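Novice: Generate coordinates for the sequence data below:
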Amino acid sequence: MPIIGNGKNKGVNVNYAIDTSDYIRKLSNIERMYLWSPYSDVSMVTRIKGNISEEKLRSALDIVLQMHPLAGAKIVFDEDYNAWFSTDNVFKPFFKTVNRISDTQWLEELQGEVKIPFNPETGPMIRFVLVYSEKVSDLVVICNHSVCDGMSLVYLIRDLLDIYTHPEQEIKVIEPVDIKDFLPKGGFSLQSVMMKLVMGHANSKWKKNPYYFDHNDAVAVQDAYWEKYVFNTVLLELEPQETKSLLKQCRNKGISIGSAVIAAFIAAHEDIVGTFVKNQKQLWVPFDLRRHATTSVGDVFGLCIGAPRFSYNYNAKKPFWGNAAVLHKEIHERVAKLDSHTMETPDSHPTFMDALSSFALLKEVVPEAYTKTENLKKYFQDKKNITFSFAKRSRSMVPGTIPSNLGRLNIPETYGDLKIDRMIFFPVISDSVPLNLGGLSIGNKMVFSLSYPESRDKINTMTGEMIQIRNRALEYLGFPDKASEKAIEDTINGVKRTCQMQK
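Specialist: Okay, the predicted model is just below:
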């Protein structure tokens, strides 16, 4: 791996030319964007009824990591600092079991784990926590976004429980892909082409004075970030009959549940907090590109999402369901056209992406981190570096809402003596995006997470606001009786409790 350095002192490359023929493939720029960022993990919590064996689960996990190579991969950097996926001599993933004492204990485990940086060079970039009791357990999976998306975690958990139940079955490796290779020509926008030209010019300037970041730099920034913030979430949960009721209402109006929930959260945010500022009156809406590939790629584990970005103004003078219908039409037209330009990146040098996405954007958020390593000091003092001007412009493009809705999952609920009771999805969060939503339903139990980094200096202030937004969204959807002053329901030993998430 290259020693840290800049354009005037590039350092010495201690990695001589390497043979990449045995590696899985090179990371794309979009995957590279999430490699070092402190809030670049996606997570899934799966509640499992039944007495699950830790030993059998660990054995099944060994097989699943062979089935889905990226889940068990590390990153190797070549002499040009390109990053490659490799499964050669990778450690086993972190796995721990803790005794389950409440329905909300998974949150404490998740809050602790998201603060711990993954080391891409040792890998793998995934970890597991089993919050165990004899009758019900919560499986918490945390994974770096550079190797997976939300559906990847769904497929991994499904296959893990399937192999757990039927360990004798023949296992087929699902080879990872670069999803762009399977998209039809013309699926990308003119806007992305223009951005490619602009950043091509920036790339030429970057190459005159580049910086090479490593794990120590990333740890310094991530530690500083999570000393200032704590991961938190508020859940909107509907039981089967409630989900069916909402589905019937949405069908009568010709829209999807997802569109209705997104519109409800946007309306609620404007009621509680106020109208979005100008640049935040837009959405990024991730969607699964696997469903649109011209060649079948199967249930592949990897980063396989597109995301249109478009302006959207909620019109408070019109009825809620009319607003939801407008939003539904906009989303589905853009997905049908494979409008995914926000997920594309130009052919800039990957170190430019490292600097922009994981270091330049956080310069003003955690300036104290940039004194922790010599490389960060030099970078921080380079005031005219092209990535800082790009970071300033990038902030004006940040949307107000990013709804990552996986929809109704088409996977089994029952695996032998085990049954999935519910699943909760947590996409990548950001301190600059007001509404980060993650949604899915299984067994007609629908859960939407509203997640955010909360400042430790104002702990619970933001959570109180998010609870109000959730409650107002429930009103718009027709469930005012489900409003609560708490963020997550907690039932243990048959007694219903609530949990105000405090840390």
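
Novice: CA atoms for contacts and neighbours, from now on please.
Specialist: Will do.

Novice: Outside of the longest helix belonging to the chain itself, list whatever touches it.
Specialist: The residue-count maximum for a helix in the chain (DSSP state H) belongs to helix 190-208. Taking contacts as Cα atoms under 8 Å, 6 or more residues apart in numbering, the residues outside helix 190-208 that touch it are 7, 341-342, 344-349, 352, 385-387.

Novice: Now that we have the residues you listed, which of them are buried?
Specialist: Buried residues within the contacts of helix 190-208, counting neighbours by 16 or more other Cα atoms under 10 Å: 341-342, 344-346, 348-349, 352, 385-387.

Novice: Quick one: those as CSV, columns for secondary structure and distance to residue 309 too.
Specialist: Written out in CSV, the entries for the buried ones among the contacts of helix 190-208 read as follows (DSSP: H, G, I helix; E, B strand; the rest coil; distance: Cα to Cα, whole Å):
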residue, secondary structure, distance to residue 309
341, helix, 8
342, helix, 6
344, coil, 12
345, coil, 14
346, coil, 17
348, coil, 21
349, coil, 24
352, helix, 23
385, coil, 27
386, helix, 24
387, helix, 22
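
Novice: For these, work out which two are farthest apart.
Specialist: 341 and 385 (25.6 Å; Cα to Cα).

Novice: can I get the buried ones among the contacts of helix 190-208 in TSV with distance to residue 286?
Specialist: As requested, the buried ones among the contacts of helix 190-208 are arranged in TSV below (distance: Cα to Cα, whole Å):
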residue	distance to residue 286
341	11
342	9
344	12
345	16
346	19
348	23
349	25
352	24
385	31
386	28
387	25
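
Novice: wait, which of those is closest to residue 173?
Specialist: Of these, the one sitting nearest to residue 173 (Cα to Cα) turns out to be residue 344, at 27.4 Å.

Novice: Could you also give me the structure for this second sequence? I'd like to compare it with the first:
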Amino acid sequence: MAKECLYGDGKSPFNIVIPFKIKGEIKEDDLRFALFRIQKKHPWLTAAIRIDEDKRPWFVTNLTEDFKIPVRMVNRVDDNHWAQESISEWKTVFDATNAPLCRMVWIKGKEVSEFLMVYHHCLCDGTAALSILTELLQLLDEPDTDIGREIPIMGVEDVIPEKVLNSYRNRTKNGLIGKIATLALWIIPIKKVAVERKNDFMINWKLGQDFTKQIIQFCKANQFTVNTLLSAAVLTAFKEVRKEKAFNKISLPVDIRNFNPIIKKDHIFAFGLMIVLSLLPEKDFLENAKALQKYVNDKSSKLNPYSLMMMMEACHPALKNFTNFLKYGKSSNDCMFSNLGKIDIPYQYQNFQVETIFSPSVMGPLGNTTTMIASTYRNQMDFTFVASEGYVPFVEAEAIIRKGNRYS
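Specialist: Alright, predicted model coming up:
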């Protein structure tokens, strides 16, 4: 159901953009060959969407020679050109019935170029996208590199152990919970008027290497993760800037691979596990960070990915209602915050250098678009803040960033 929800009706874009900058000469033929090799490894990169008689979307592979990842080339204007092209790519719908759910934009300059790898979110998550980026860079540098071959995930039977999946107790319990959730989605009244999003925008910034190092050391000394510190900073910044408009809630995506070893980093996969965090008003910043860490640890220890996946499967009849709930329901959180952590991709290759990897951006049609994504590459934390003026005005976003940097 997660993939179907992200795909929606196929008429609205829900795109992830992975930008990176390369210094050095890249040949167009080498890029196209690298993309060809990546498609050979990952069958779902050769897949289009087909709708069955029950109006459910399915991945269907297309192995014809002309079913290639498209490359759009533009002449580089300046250092900010990649951000403009990213926003353009948010709005560009994938022709999912006739083309792959992945495309490439090459912002070509004389000495440096930026590249955007764009995916429909129903295809993969950030972890898979970065894994594919790793393979792309390897192949650009050495076209004969063996990147292996993915055995694709075809259904729940491939990611849930047979013993768990066939357990009568598990099937009954999770099926019942799924049906209750389905019923709730049917009876919850929802207004059919979405919030006017107005202009979508993006702000990207980096922290220096010394500051990044200090943050990591501070977190280790206080026994909480960088992710927890940043979460506390984001919540505090929203509260100080938006005041009574703040919800004191952020959603943290949790990589299901951390709980399900069957799903590998290079598996093309997307499944939404979320933890919601809030500050405790009676505690100061440092105490809140420690309290959030305890909450995350407790919550994570109780997460059961197999049950969640089985419940989602049982909710298929309520897909349309769930999508409407997300799209038209009243917003109840400040933003989604995702920290991809350290990106383990080399800087120096034989034929080029990867100057930077920007944190991804994502924009979709389902409700509040406000998202902050962090990552660390070459010992520098990088942040991308994405929102729509109808949810968070641009001037408030800038103030939130200033406040957040003060706490991080």
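
Novice: So for the longest helix of the first structure, what gets flagged as buried?
Specialist: Neighbour-count burial for helix 190-208 of the first structure, with 16+ other Cα under 10 Å as criterion, is recorded at 192, 196, 199-200, 202-203, 206.

Novice: Can you list the residue ranges for helices in the second structure?
Specialist: With helices called from DSSP H, the second structure shows them at 2-7, 28-41, 81-90, 126-141, 162-165, 168-187, 209-222, 226-242, 285-302, 305-314, 319-328, 394-407.

Novice: Looking at the first structure, name the residue matched to residue 85 of the second structure.
Specialist: The alignment partner of residue 85 of the second structure in the first structure, by TM-score structural alignment, is residue 109.

Novice: Count the neighbours of its match for me.
Specialist: 15 (other Cα atoms under 10 Å).

Novice: Ok, the one 10 residues further on next?
Specialist: Here the number of neighbours of residue 119 of the first structure (other Cα under 10 Å) works out to 18.

Novice: Over to the one 5 residues further on?
Specialist: When counting by other Cα under 10 Å, one arrives at 26 neighbours for residue 124 of the first structure.

Novice: Wait, it touches residue 68, no?
Specialist: No. In this structure, residue 124 of the first structure sits apart from residue 68 without contact. The criterion is Cα atoms under 8 Å, and the distance is 11.9 Å.

Novice: Mind putting the contacts of helix 190-208 of the first structure into CSV with distance to residue 399 of the first structure?
Specialist: Compiled in CSV, those are given as follows (distance: Cα to Cα, whole Å):
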residue, distance to residue 399 of the first structure
7, 34
341, 14
342, 11
344, 16
345, 18
346, 20
347, 24
348, 24
349, 26
352, 22
385, 25
386, 23
387, 20
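
Novice: wait, which of those residues is closest to residue 422 of the first structure?
Specialist: Nearest to residue 422 of the first structure among these is residue 342, at 30.9 Å by Cα to Cα.

Novice: OK, contacts around that closest one?
Specialist: Residue 342 of the first structure neighbours (Cα under 8 Å, 6+ apart): 192, 284, 306-309.

Novice: cool, residue 3 of the second structure as well?
Specialist: Contact analysis of residue 3 of the second structure by Cα under 8 Å, 6+ apart lists 122-123, 270-271.

Novice: Let me know the distance separating the aligned residue in the first structure for it from residue 75 of the first structure.
Specialist: Structural alignment places residue 3 of the second structure opposite residue 31 in the first structure (criterion: TM-score structural alignment). Taking Cα to Cα, to the nearest Å as the measure, residue 31 of the first structure falls 11 Å from residue 75 of the first structure.

Novice: if we can go back for a sec, which single one of the contacts of residue 342 of the first structure is nearest to residue 466 of the first structure?
Specialist: Distance to residue 466 of the first structure, by Cα to Cα, is smallest for residue 284 among the contacts of residue 342 of the first structure, at 20.0 Å.

Novice: That closest one contacts residue 307, correct?
Specialist: Yes. Because the distance of 5.8 Å satisfies Cα under 8 Å, residue 284 of the first structure is recorded as touching residue 307.

Novice: Could you measure from residue 423 of the first structure over to residue 274 of the first structure?
Specialist: Counting by Cα to Cα, the gap between residue 423 of the first structure and residue 274 of the first structure amounts to 31 Å.

Novice: Between those two, point out the one with more neighbours.
Specialist: residue 423 (24 against 10).
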